[in-house]
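Peer 1: got a predicted structure plus its sequence, pasted below:
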Amino acid sequence: MRIYAVMVVYNKHLSECPSFCSAKSQSDVQLLVVDNSTDESVQNQEEARQAGAWFLSMNGNKGLSKAYNAAFDMLREKPGDWIVLLDDDTEIPDEYWVKLRTESPDAILLPVVMTANGKMISPAEMKHDIPHLAQSTESITEITGINSGMAIPKRLADTYTYDERLFLDYVDHQFLKDMKRTGEKIRILSVKLYQEFSAEQTDLESALQRLRIQRRDLHAYYGNRSWKARYLVFKRKIRLAFQLKKPEVLWHG
């Protein structure tokens, strides 16, 4: 079995990325690091080479969709069974790789992704084209999920192009929606990953910058159903205002 792991890194040294450490320890996994970093002090190419990983620099933060498209283009002509998408902040246990090797690449696999405080963030329930957290994997009827740990049969990656209007948010939901439209199966891989959830902001300026990205991505995803984008942005503003104790977030343009 041939497995490729694609990890997009942003302003982190590879040694700080638990998913990098996990993937490089697997002798049958070829790791491809796609570097979206803008911090010039972060130089990952040599560390990737020493670990036997392939390295692709995006020369700045071009967004997640463009990074995935660049990775898929690089892997398109290469033989293989799986492409695994890895976030740079996710703990990947060895059990994940053991179970993946037993799976036939006839469906997209979503592992169970947990936050440090025990909240399940993937897989999730899609209701009226809006993702909702699920209480358990058994309760999900319309499945969606996040990129972290998603295993994609390589035959699908060879023919898929991500929507590059989506910079960061809903890249995963759009991919899974497109796959369901073509009749592809999605299954849950019964192993838990643990992620530092990047949406939990503590700094006001970082939170507002993240909100601006979310707004653009939501409007791109929903298109002429812009009321859904406005509704979700407002919900996120309320959550941020309470989280940061900064009511001025509600008036942020």
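Peer 2: Arrived safely, thanks for sending. Everything numeric here is computed off the predicted structure, so don't read it as measured data.

Peer 1: please count neighbours and contacts with C-alpha atoms only from this point.
Peer 2: OK.

Peer 1: what strand or helix carries residue 197?
Peer 2: Element membership of residue 197 [criterion: DSSP states H and E] is none; it lies in no helix or strand.

Peer 1: OK, contacts around the spatially closest residue to it that is not a sequence neighbour?
Peer 2: Of all residues not flanking residue 197 in the chain, residue 115 sits nearest, at 6.3 Å (C-alpha to C-alpha, 6 or more residues apart in numbering). Taking C-alpha atoms under 8 Å, 6 or more residues apart in numbering as the criterion, residue 115 is in contact with 121, 194, 195, 196, 197.

Peer 1: how much space between residue 115 and residue 195?
Peer 2: The spacing between residue 115 and residue 195, counted by C-alpha to C-alpha, to the nearest Å, is 5 Å.

Peer 1: what is in contact with the two at once?
Peer 2: Jointly contacting residue 115 and residue 195 under the rule C-alpha under 8 Å, 6+ apart is no residue at all.

Peer 1: find the centremost residue of this structure, please.
Peer 2: For the chain, the residue nearest the mean C-alpha position is residue 147 (2.9 Å; C-alpha atoms, centre = their mean).

Peer 1: could you verify my assumption that residue 23 touches residue 29?
Peer 2: Yes. Applying C-alpha atoms under 8 Å as the test, residue 23 and residue 29 come out as touching, 6.6 Å apart.

Peer 1: the strands in the chain, which residues?
Peer 2: Shown for the chain, the strands assigned by DSSP state E span residues 3-9, 29-35, 54-57, 82-86, 90-91, 108-115, 120-122, 124-127, 130-132, 143-144, 151-153, 186-195.

Peer 1: now those in a markdown table, with distance to residue 228?
Peer 2: Formatted as a markdown table, the entries for these read as follows, by distance: least, C-alpha to C-alpha, whole Å:
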| stretch | distance to residue 228 |
| --- | --- |
| strand 3-9 | 28 |
| strand 29-35 | 32 |
| strand 54-57 | 35 |
| strand 82-86 | 28 |
| strand 90-91 | 29 |
| strand 108-115 | 26 |
| strand 120-122 | 21 |
| strand 124-127 | 12 |
| strand 130-132 | 8 |
| strand 143-144 | 18 |
| strand 151-153 | 29 |
| strand 186-195 | 25 |
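
Peer 1: next, the contact list for the nearest residue to residue 112 once chain neighbours are set aside, please.
Peer 2: Excluding its sequence neighbours, the residue lying closest to residue 112 (C-alpha to C-alpha, 6+ apart) is residue 192, at 4.7 Å. Contacts for residue 192 (C-alpha under 8 Å, 6+ apart) come out as 93, 96, 111, 112, 113, 114.

Peer 1: try this one next to it:
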Amino acid sequence: MERYDIQDITAIIVIYNTSCSDSISYQRLKEYGVRMIICDNSTSDYGNQKIVEADGNVYINMGGNKGLSKAYNAALAKVAKDTQFICLFDDDTDIKKDYFEKALEHINTSKTDIFLPVVKTKTRILSPCKFKKKRAVEAKTIKEIDLKNISAINSGMIINAHVFDHYRYNENIFLDYIDHDFMREMHKQNRKVEIMEDNVLNQDFSMETNSLKSSYNRLCILNHDLKEYYKEDYLMYLYQITAYKLVMIKQHKSLKFVHLKKFI
């Protein structure tokens, strides 16, 4: 079995309205010597092209915020041919030094298409999660997740590059649920998934910390994306968006979330 090392992995980071100098993900990956493709969705110039290219990495200016799926697809078009695995990161993930050491242990001992870390917030297991009656539902423990019904968020996900010979992200989904859309399609393609239980990432979850204004704007985006994700099941879309609205109304004690503006 061929053995892989850090040079066989390319990381994709989508930057939004921040400098790579302030991105903990970028700085950690630079420190560890990981090849990177940076897609810049920023609406202003933060000097990222100069920073990224000076570090010998690939920079893509998206010309404004074009959404996560379009950024990922733009990055995939720039992946070097010798890349064996693609790793996705948010720009604010603090990656531990041994993350790739542990990942490579899994990669080199398993013929798997998708490797998932355990992603935690201060209060929850955010990823992996499980599909239950067409919904992505959080798990209280990793042990309760069945690989046949598993889903996950993008951050930290390591994907065998050959997967993208037959897949591109749905550009009608702007931000939310592109990860669940990806995992749903991977199940249809019978891709093999492995949970790296010993590899943990700590992630801030914006809906736990956002202000009223930020939460409202984010829910408008989510509303748009849920309509696309559930385009073949309108009742499930209504169920999901209503549930999210109720959570936000309770959290912020505001009825602002009852009526959502059109995002796109």
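Peer 2: Structure received. Every value quoted in this text rests on a predicted model; they were computed, and no experiment measured them.

Peer 1: and the strands of structure 1: which comes nearest residue 229 of structure 1?
Peer 2: Ranking the strands of structure 1 by distance to residue 229 of structure 1, with C-alpha to C-alpha as the measure, places strand 130-132 first at 9.7 Å.

Peer 1: pull the distance from the closest one to the chain's centre.
Peer 2: Taking C-alpha atoms, centre = their mean, to the nearest Å, one finds strand 130-132 of structure 1 lying 16 Å from the centre of the chain it belongs to.

Peer 1: okay, it sits on what stretch of structure 2?
Peer 2: Mapped onto structure 2 with TM-score structural alignment as the criterion, strand 130-132 of structure 1 occupies residues 135-137.

Peer 1: then stretch 90-99 of structure 1?
Peer 2: Residues 93-102 of structure 2 are matched to stretch 90-99 of structure 1 when aligned by TM-score structural alignment.

Peer 1: ok so, going back, of all the strands of structure 1, which one is nearest residue 45 of structure 1?
Peer 2: Counting by C-alpha to C-alpha, residue 45 of structure 1 lies closest to strand 54-57 out of these; the figure is 6.1 Å.

Peer 1: in structure 2, what residues pair with that closest one?
Peer 2: The counterpart of strand 54-57 of structure 1 in structure 2, using TM-score structural alignment, spans residues 58-61.

Peer 1: can you list contacts of the matching stretch?
Peer 2: Contact partners of stretch 58-61 of structure 2, identified using C-alpha under 8 Å, 6+ apart, comprise 36-41, 48-49, 52-53, 74-75, 78.

Peer 1: and with 7 Å instead?
Peer 2: By C-alpha atoms under 7 Å, 6 or more residues apart in numbering, the residues outside stretch 58-61 of structure 2 that reach it are 36, 37, 38, 39, 40, 41, 49, 52, 53.

Peer 1: buried subset of those residues as a PyMOL selection?
Peer 2: Entered in PyMOL, the line below selects the buried ones among these, by 16 or more other C-alpha atoms under 10 Å:
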select buried, resi 36+37+38+39+40+41+49+52
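
Peer 1: closest to residue 85 of structure 2 out of the contacts of stretch 58-61 of structure 2?
Peer 2: residue 36 (11.9 Å).

Peer 1: residues contacting the closest one?
Peer 2: Contact analysis of residue 36 of structure 2 by C-alpha under 7 Å, 6+ apart lists 10, 11, 12, 57, 58.

Peer 1: okay if I get the residues you listed as a markdown table plus distance to residue 211 of structure 2?
Peer 2: Putting the contacts of residue 36 of structure 2 into a markdown table (distance: C-alpha to C-alpha, whole Å) gives the following:
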| residue | distance to residue 211 of structure 2 |
| --- | --- |
| 10 | 34 |
| 11 | 30 |
| 12 | 28 |
| 57 | 34 |
| 58 | 34 |
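
Peer 1: got these as CSV, with distance to residue 82 of structure 2 and neighbour count columns?
Peer 2: Putting these into CSV (distance: C-alpha to C-alpha, whole Å; neighbours: other C-alpha atoms under 10 Å) gives the following:
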residue, distance to residue 82 of structure 2, neighbour count
10, 10, 22
11, 13, 22
12, 15, 26
57, 15, 15
58, 15, 18
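
Peer 1: tell me which of these persist in structure 1.
Peer 2: Shared with structure 1 under both residues aligned by TM-score structural alignment, their matches' C-alpha atoms under 7 Å, the contacts from these are 10, 11, 12, 57, 58.

Peer 1: would you confirm that the first one contacts residue 87?
Peer 2: The reference is to residue 10 of structure 2. Yes. At 6.2 Å, residue 10 of structure 2 counts as touching residue 87 under the criterion of C-alpha atoms under 7 Å.

Peer 1: okay, helices next: where are they in structure 1?
Peer 2: Residue ranges of the helices in structure 1, as given by DSSP state H, are 18-24, 45-50, 64-75, 94-101, 154-157, 171-181, 204-222, 226-244.

Peer 1: trace the first one over to structure 2 and give me the residue numbers.
Peer 2: Following TM-score structural alignment, the aligned partner range for helix 18-24 of structure 1 in structure 2 is 24-30.

Peer 1: one step back: just give me the mean distance for the match of strand 54-57 of structure 1 relative to structure 1.
Peer 2: Average distance between stretch 58-61 of structure 2 and its aligned residues in structure 1, after superposition and using mean C-alpha distance after the TM-score superposition for structure 1, equals 0.9 Å.

Peer 1: how far is that stretch from where the chain is centred?
Peer 2: Averaging C-alpha coordinates over stretch 58-61 of structure 2 and over its chain gives two centres that are 18 Å apart (C-alpha atoms, centre = their mean).

Peer 1: again with stretch 16-23 of structure 2
Peer 2: Relative to the centre of its chain, stretch 16-23 of structure 2 is centred 17 Å away, using C-alpha atoms, centre = their mean.

Peer 1: what's residue 222 of structure 2 aligned with over in structure 1?
Peer 2: Under TM-score structural alignment, residue 222 of structure 2 pairs with residue 214 in structure 1.

Peer 1: structure 2: which residue goes with the residue nearest to residue 112 of structure 1?
Peer 2: With TM-score structural alignment as the criterion, the equivalent of residue 192 of structure 1 in structure 2 is residue 200.
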